[in-house]
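> Fold the following for me, if possible:
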Amino acid sequence: MARKCGAVKLRSCCDPLFEAPEVGRLVNLVMVSGKKTVAARIVYTALAMLSPDRRRSYELLMQALHNIKPSAEIRTRRMGGASYRVPAEICSKRRMSLALRWLKSAAMRRRERYAHVRLYNEILDALSRRGGAVRQRDEVHRLAHANRAFSHSRRG
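This is a model prediction of the structure:
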């Protein structure tokens, strides 16, 4: 039986310095063991290294995230006892979530010594359309393109 009303969505917390939900979510993703102050310092330092002007650094971050956002993803669908990888469109909220997650994971895989330098360099790489996060997006797009023959069987 279906619910009468949908689940209540929680509002994402805005960042106090940039007043942007994307920066707040990035801080929460970078946070380890509840150390939000340390995570905020990492993100703010990386953004300050991008540009001393807050608005400009936020614009650069959003441009980097735009370069990372995927347009399609692969969903596994079972039909007739077989599993097929079906490409599917992604809503804008999930695109942003994946982009932030990929940016953070690619930055933390880098070899630099300090976390803010890793994040800064990954954002710069994303701006120039290279780096780990963009590579991951390209891999997802390549898989979706390879499995486009099954796109007719996705759920409506």
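> From now on I want contacts and neighbour counts done on CA atoms only, so please keep to that.
OK.
> Test my guess that Ile74 contacts Ser83.
No - using Cα atoms under 8 Å, Ile74 is not in contact with Ser83; the gap is 12.0 Å.
> the more surrounded of the two?
Legend: neighbour count by other Cα atoms under 10 Å for Ile74 and Ser83, higher for Ile74 (20 against 11).
> Before we compare anything, build this one as well:
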Amino acid sequence: VRNASPFVQLKPRRIGGVTHQIPVFLTKLQAIKLAIRWLIKSTQKKTGKTVSHKLAIEIIEASKGLGSVIKKKEETHKMAEANKTFLQLI
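Modelled structure (predicted):
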């Protein structure tokens, strides 16, 4: 789960009539909760075997640095990096 845990989360803030995605740092507990939520959602999207089997596959992929949860984490970090200029608007 630690491999899938993000460091930041994007929160929408309305500033001057425009909604910006502002990166917000997460505590360890918040990061783990978000990673577990992502694991469950990615498990539900997969078709085929039982939920426990799909969840096991997703956890194994995350431990190897692969899978949809790791992609989601990397996308979140890229968006946070792109929007870090909006941190001064908080």
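> So what's the residue count around the aligned partner of Lys45 of structure 2 in structure 1?
Matched by TM-score structural alignment, Lys45 of structure 2 corresponds to Arg109 in structure 1. Using other Cα under 10 Å, Arg109 of structure 1 is surrounded by 13 other residues.
> And whatever residue of structure 1 lines up with Val69 of structure 2, how far from Val38 of structure 1?
Matched by TM-score structural alignment, Val69 of structure 2 corresponds to Ala133 in structure 1. Counting by Cα to Cα, to the nearest Å, the separation of Ala133 of structure 1 from Val38 of structure 1 is 23 Å.
> Of those two, which one has the most company?
Ala133 (29 against 14).
> I figured the more buried one was touching Met108, is that so?
No - contact criterion Cα under 8 Å: Ala133 of structure 1 and Met108 do not qualify, at 10.9 Å.
> can you list residues touching both of these two?
When Cα atoms under 8 Å, 6 or more residues apart in numbering defines a contact, no residue borders Ala133 of structure 1 and Met108 alike.
> Neighbours of the residue opposite Leu119 of structure 1 in structure 2 once aligned, how many?
Aligned by TM-score structural alignment, Leu119 of structure 1 pairs with Leu55 of structure 2. When neighbours are defined as other Cα under 10 Å, Leu55 of structure 2 has 19 of them.
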